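S.K.: Give me a 3D structure for the following:
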Amino acid sequence: MDYSYVFLILLLPALTFVLLGLAGMKMSHKTAGLIGTCSLAIITVLCYYTAFEYFLVQGRDAATGLYPTVTVFDVTWLKFSELLTFNIGFRITPISAMMLIVISTVSFMVHIYSFGYMHGEKGFQRYYAFLSLFTMSMLGLVVATNIFQMYLFWELVGVSSYLLIGFYYPLHAAVAASKKAFIVTRFADLFFLIGILFYSFYVGTFNYDLTAMAPAQAGALQQASWIMPTALFLMFIGGAGKSAMFPLHIWLPDAMEGPTPVSALIHAATMVVAGVYLVASLFPLFIEFAPQALHWVAYIAAFTAFYAAAVACCQSDIKRVLAFSTISQIGFMLVALGVCMPDPELGKVAMTEEYADVNGLGYMAGMYHLFTHAMFKACLFLGAGCIIHAVHSNEKMYMGGLRKYMPVTHWTFLISCLAIAGIPFFSGFCSKDEILVACYNFSPVMGVIMSGIAAMTAFYMFRLYYSIFWGKSYYETHKAEGAHQPHEAPATMTIPLIVLSAITMLVGIFGTLHVFEFGEFVSANGIGFGTHTNWAVAASSTILALCGIALATYMYKGEETPVADMLAKKFPRLHEAAYRRFYLDEVWMFVTHKIIFRCVSRPLAWFDRHVVDGAMNFMAWGANEAGESIRGWQSGDVRQYAVWFLTGAVALVLICICL
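M.R.: Take a look at the predicted model:
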């Protein structure tokens, strides 16, 4: 196949960023927006065409039945030695082809949506320049041919998020949120870099593929079994920072200070899914060298999913509810990857024919959920933007009854809520049930825990839905006081909602029908793994989702919420703790200020000022004093020089005579 055009997928957004960044202020808002959006439209077409060529035209390898890895180009960028060589290239795999579709689709919808949402904003051109940089960074990350290239674009993703989260830089909260996101993710990226250095030093390459590894490196890995698990888990910590896994999740809720379309892009298609993609890219290495590390990924992700779901049940800011929902759903994806290996304590051997389906199902389920989640979560965030645009507040107390005033937003939001809840004929049902089946295959305890979290997801999402669209209308109860009347968003904002909800519906309908008709789950990434339908899991998860929706309906559908108010008063400490995110921010503030700053940074600063600087200052003082003491010797007086010369000559003669 001829993939010679794919370099444009990275070149076009880079050129758009440079053009809008340098000349954007000389353009009108409309011109800058059109340039950014048209560029993304071309990129989207190229991404879809690449995926079409890869999946449908080229197809599976006849010998293996799997989609091959295609390296379109791989050029040497920097070469310091045979080992220390940095390459830049373009690599297509099933998951990277899927990610090209996800990133381009969501980013294109965000570009269109921003025409309406960001209309009249100061820095409109700068905003579109940053969007192009963000998109280019994530596209470069998923097509990287080696881990170092991934790290390069990984850091560009971090820079882009910093710029966009802090877009409203005159606001202190936005600046603080952007710095918080940057510092937390940089802290995690330090471990990622250390892991890369471990990996490259012992393996002798930055590539994902170890088939060409030298015999010396292979022998070293066999003798030191701790090397690869350590390197891979360190790299996972970097992914945990990007994907907001506990306890590195604290930056993501505050990232809501950025424009809402940016939140949709971060949560659906770029930053937070980078960690999932990292683990998926390194999956063969985890399978072969670090299955226990993969289990720990699942345990950490499962706890994160539960924690985030519990916090989401008590939030009042609608964007923060969606933020914690994203954290929980990312946890689902990483759990799916982490449970791919059967538990060795049960005596099961990994990658045998008997358990091949178990391994394949978890990997496929995680990637499939990444795809479905991107569409309905982008729709939810963009819908939240329409709501905020209408009521001028993030707090649900200023909403209520909006279904009468915002019908398009209402129906698209409802479709996305049904999808994330896991109701049949919506996309979330197919992907989330695959994850639950993989969890039950790994461990019944893990399956029960994740099923419970799925029920919590249905509850808090419909709590949000009813509070926004069915609760007591703030406008109707305060219009006499001059409350602003809500209104539907313009077409530039509602069309992306319709497109994303349509994708959610179509994927859900065809995926669910495939389950019912053929007894197999659908794989969105084309890995080639599948499993027979577990009807017990499918039925129980659907019942749990319906129970969660029913409980939310009972507690929040009416204009008054007596049951919810009673529970909040009966358990005030628990409610306050969940609302305050179980005080994790306060814990981090204590750790950083009382322990790191006071016990580590201050002693180091004292040592730097008094010992390091003192030593340097003493040396400078000593040199100065020595110069002052002998400066008289260079007076320019010939008579003085003659005296010193004769005195020295006499002294030397006397010394020679004595010796």
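S.K.: Only C-alpha atoms from now on, for both contacts and neighbour counts.
M.R.: Fine.
S.K.: The stretch 51-200 of the chain: strands as residue ranges?
M.R.: Assigned by DSSP state E, counting those that start in this stretch, the strands in the stretch 51-200 of the chain fall at 70-79, 85-92.
S.K.: Among the ones you listed, which comes closest to A41?
M.R.: Checking those against A41 by Cα to Cα gives strand 85-92 as the closest, at 20.3 Å.
S.K.: so the closest one versus strand 70-79, what angle?
M.R.: On the basis of axes from the mean of the first three to the mean of the last three Cα atoms, to 10 degrees, strand 85-92 is oriented at 160 degrees to strand 70-79.
S.K.: Residues contacting strand 85-92, please?
M.R.: With contact meaning Cα atoms under 8 Å, 6 or more residues apart in numbering, strand 85-92 is reached by 6-7, 69-79, 143-146, 148-149, 206.
S.K.: And the residues you listed, which of them are buried?
M.R.: Listed as buried from the contacts of strand 85-92 are V6, V72, V143, A144, T145, N146, F148, Q149, F206; burial here means 16 or more other Cα atoms under 10 Å.
S.K.: Give me the most central residue, the chain.
M.R.: Nearest to the mean C-alpha position of the chain, by Cα atoms, centre = their mean, lies V272 at 1.5 Å.
S.K.: what helix or strand does it sit in?
M.R.: Assigned by DSSP states H and E, V272 belongs to helix 271-281.
S.K.: For the next helix or strand after that helix, list every residue counted as buried.
M.R.: For helix 271-281, the following helix or strand on the C-terminal side (DSSP H and E) is helix 283-289. Within helix 283-289, the residues that count as buried by 16+ other Cα under 10 Å are F283, L285, F286, I287, F289.
S.K.: So what's the residue count around M333?
M.R.: By the criterion of other Cα atoms under 10 Å, M333 has 31 neighbours.
S.K.: residues contacting the closest residue in space to it that isn't next to it in sequence?
M.R.: Excluding the flanking residues, the one nearest M333 by Cα to Cα, 6 or more residues apart in numbering is G366, at 4.3 Å. Shown in contact with G366 (Cα under 8 Å, 6+ apart): F332, M333, L334, V335, A336, L337, S431, I435.
S.K.: Please provide the structure for the following sequence as well, for comparison with the first:
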Amino acid sequence: MSYLYLTVLFPLIGFILLAAGRNKLPESVAAIIGVGSVGLSALFALIAGMGFVENGSVAQVQHLWTWFNVGGLAPGMSLHLDGLSLLMMGMVTGVGFLIHIFASWYMHGDEDFARFFSYFNLFVASMLLLVLGDNLALLFLGWEGVGLCSYLLIGYYYQKPENGFAAIKAFTVTRIGDVFLLIALFLLYQQFGTLHIGTIVANAPQVLAGDHSLAIWTSLMLFLGAAGKSAQIPLQTWLADAMAGPTPVSALIHAATMVTAGIYLCCRMFSVFEMTPEVMMFISITGAVTLIVAGFAALVQTDIKRILAYSTMSQLGYMFMAVGAEAYQAGLFHMLSHAFFKALLFLSSGAVIMAYHHEQNIFKMGGLFKHNKFLFACFAIGGGALAAIPFLTIGFFSKDAILGAVWAQSHIANLPVYNSLYWVGVAGAFLTSIYTFRLIWVVFFGKENTPYHEIKGATYWAPLGILAVLSTGLAYFLKAPVEAILNSAKIPAFIIPEALEAGVHGAEYTAVGIALAGLVVGVILFAFAYKAVKAFAETSFGAGLVNICRNALGFDALYNIVFVKPYLLIAKILGRDPIDGLWLVLPAIVKGGHSFTSSRQTGSLREYASSMSLGVVVLLMILIVIQVVGK
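M.R.: Below you'll find the model as predicted:
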């Protein structure tokens, strides 16, 4: 336990050294600092975890110092270790370390190598602060830290304006979610008088029972904050554009850090959400809508990284469905399994991109199977886990548990809406199988359109090999330990009544069958009938459908009309400072009067006499009118 602070300190020191050295450091030194700092963090996370288990899995707090003390609010720089934070810490440092190793190979030769790893180290340190903080103020500090790092890394290639725009978009959209989270923190402090997570979780049933409407607003603000970080509708538009950064960045954001923060927050604050069943249902509905929209979007993308980005959005939808159905442990286990296979897929895609000279369009690749069977094996395992191939992959054991729990919740709570959500989840699994097969088939067995470039190096294949093993069905043996440590953290387990067990198994088998059917459909469409698919896509109806799906149902266009254009119009108007312009009216009147009276000074006696006569006539008329009105 005494080593816990070192898990955060080492990446932070790595950031400081790399940021200070920047281009002065040789690439080899920068790689040792960047990768080594996260490696040491992972090592001390392992030591802290072993000590936690040896001490009976009892939650512990390491208080470092008091952050500030204002009006009785005195959050500490305190690290909290329980089963949930241990799971998150292990995932962040373990998967993050493998991604760092791969990044040292992928970024080799980059002129800003040290700058890249300084951001990478700060990203890991911020995420660790987020998951280990024992109060919501410290959690929010880490929350904003990962937001900052995502901006810096997505816009890493800032020389291209479109990359800068993608970084700004990610920063702006996630800041909207952060405002909601900040409101939730204010509401929680108002009701509990503290931001200490343990106190809030323990006392939520008593404190929030008094005012249900306030409890609803608090839960809703918490969820909207989580939705921003975890890219759920309506705050999902940033995630696909985040692919502008280097591929290891995509792996770190999608697998080990930022997007998992929302799931962590919802599970950590479970007792607050459970006081508002309406919000719980809303969370599941939001996850279901997100996963189906993302599934259709992934089906037609041509950029290899955008396909995987939309698949991440879809898998996060499953996790939020689990949270809304009170199956927290199922959602967290899927989060862990997703970290393994999504890191594998993103890093493998990075290797594919390198092999094809930084080409990202899958239809400009092709024929990779005959050149690199190791990459094919990695993609097949990762894709199989994504599509939840039964028994062979970890995805089967995590995703189907969520669908089974959602189906069971419809009967336990007697809410038919969860049964509908189950079928939406099954439809999402069907789409996942189709677009996963499409991706693998086109890249590895399609026509070779770009010459293959040989790739090699232990820092390339070792992380992929480890992640490939963790993505297979062998990782099923992690399920029991994960459940044990989550139970020690008092994260509620989803209990299926004995009378529903047969039905749950039937629901899971149905989901597996439909996912396999999707795989068969993918084989038919892209291996045997691709010409027909292409012909349909070239029809007016097909082209329109493809365009709608490619743009993820047009949320960006909608937001552009509703928010961006009005904002730019207002900014244009205010840019001319209309308030300041109003004050110019008075001097304009004075100036105009001066010009008029000056123009009357002609020096002509005839004009002066005429003006005086006209004035006398006007005065007489005024006097006559006054007299008439007075009578």
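S.K.: picking that back up, quick one: what's aligned to the residue nearest to the centre of structure 1 in structure 2?
M.R.: Alignment note: V272 of structure 1 maps to V259 in structure 2; criterion TM-score structural alignment.
S.K.: Against V146 of structure 2, how distant is its match?
M.R.: According to Cα to Cα, to the nearest Å, V259 of structure 2 and V146 of structure 2 sit 10 Å apart.
S.K.: now Q627 of structure 2
M.R.: 82 Å.
S.K.: can you check K534 of structure 2 too?
M.R.: Distance, K534 of structure 2 to V146 of structure 2, by Cα to Cα: 41 Å.
S.K.: Of these two, give the one with the bigger neighbour count.
M.R.: Neighbours were tallied for K534 of structure 2 and for V146 using other Cα under 10 Å; the higher tally belongs to V146 (28 against 14).
S.K.: which residue in structure 1 lines up with the more buried one?
M.R.: Alignment note: V146 of structure 2 maps to V157 in structure 1; criterion TM-score structural alignment.
S.K.: quick one, what contacts the residue lying closest to that match once chain neighbours are set aside?
M.R.: Using Cα to Cα, 6+ apart and skipping the chain neighbours, the partner closest in space to V157 of structure 1 is S137 (5.4 Å). Shown in contact with S137 of structure 1 (Cα under 8 Å, 6+ apart): F153, W154, L156, V157, S160.
S.K.: for R403 of structure 1, same thing?
M.R.: For R403 of structure 1, the residues meeting the contact criterion (Cα under 8 Å, 6+ apart) are T409, H410, F469, W470.
S.K.: switch the cut-off to 10 Å
M.R.: T409, H410, W411, Y466, I468, F469, W470, G471, E488 (Cα atoms under 10 Å, 6 or more residues apart in numbering).
S.K.: if I read this right, the residue nearest to the centre of structure 1 contacts T326, doesn't it?
M.R.: Yes - between V272 of structure 1 and T326 there is a contact under Cα atoms under 10 Å: 8.4 Å.
S.K.: Which neighbours do these two have in common?
M.R.: Both V272 of structure 1 and T326 are contacted by S243, A244, L252, under the criterion Cα under 10 Å, 6+ apart.
S.K.: Show only the entries of those residues found in helices.
M.R.: If you go by DSSP state H, the shared contacts of V272 and T326 of structure 1 have L252 in helices.
S.K.: So which of the shared contacts of V272 and T326 of structure 1 is surrounded by the most neighbours?
M.R.: Busiest of the shared contacts of V272 and T326 of structure 1 [other Cα under 10 Å] is A244, holding 30 neighbours.
S.K.: Return the residue of structure 2 aligned against that one.
M.R.: Alignment note (TM-score structural alignment): A244 of structure 1 maps to A231 of structure 2.
S.K.: how about G76 of structure 2, what's its match in structure 1?
M.R.: G76 of structure 2 maps onto N87 in structure 1, by TM-score structural alignment.
S.K.: nearest spatial neighbour of that match, skipping sequence neighbours?
M.R.: Leaving aside its chain neighbours, N87 of structure 1 sits nearest to T76 (4.4 Å; criterion: Cα to Cα, 6+ apart).
S.K.: what sits against the one you found?
M.R.: By Cα under 10 Å, 6+ apart, the contact list for T76 of structure 1 reads T85, F86, N87, I88, G89.
S.K.: how about it, what's its partner in structure 2?
M.R.: Using TM-score structural alignment, T76 of structure 1 lines up with T66 in structure 2.
S.K.: among the contacts of T76 of structure 1, which ones are buried?
M.R.: Applying 16+ other Cα under 10 Å to the contacts of T76 of structure 1, the neighbour count classes F86, N87, I88, G89 as buried.
S.K.: Quickly name whichever of these is closest to F618 of structure 1.
M.R.: Closest to F618 of structure 1, out of all of the buried ones among the contacts of T76 of structure 1 and judged by Cα to Cα, is F86, at 43.9 Å.
S.K.: now the longest helix along structure 1: how far from the chain's centre is it?
M.R.: Ordering each helix of structure 1 by length in residues (DSSP H) puts helix 356-391 first. Its chain's average C-alpha position is 13 Å from that of helix 356-391 of structure 1, according to Cα atoms, centre = their mean, to the nearest Å.
S.K.: Does P463 of structure 2 touch H100 like I think?
M.R.: Yes - in this structure, P463 of structure 2 is within contact of H100 by Cα under 10 Å, at 9.2 Å.
S.K.: what residues are up against the match of V146 of structure 2?
M.R.: With contacts defined as Cα under 10 Å, 6+ apart, V157 of structure 1 is in contact with 133-141, 151, 163, 242, 266, 270-271, 274.
S.K.: What ranges does the stretch 401-550 of structure 1 have for its strands?
M.R.: Counting by DSSP E, counting those that start in this stretch, the stretch 401-550 of structure 1 has no strands at all.
S.K.: What is the neighbour count of F518 of structure 1?
M.R.: 12.
S.K.: my guess is it meets T533, correct?
M.R.: Yes - assessed by Cα under 10 Å, F518 of structure 1 is found in contact with T533 at 8.9 Å.
S.K.: Mind telling me what Y466 of structure 1 corresponds to in structure 2?
M.R.: By TM-score structural alignment, Y466 of structure 1 lines up with W441 in structure 2.
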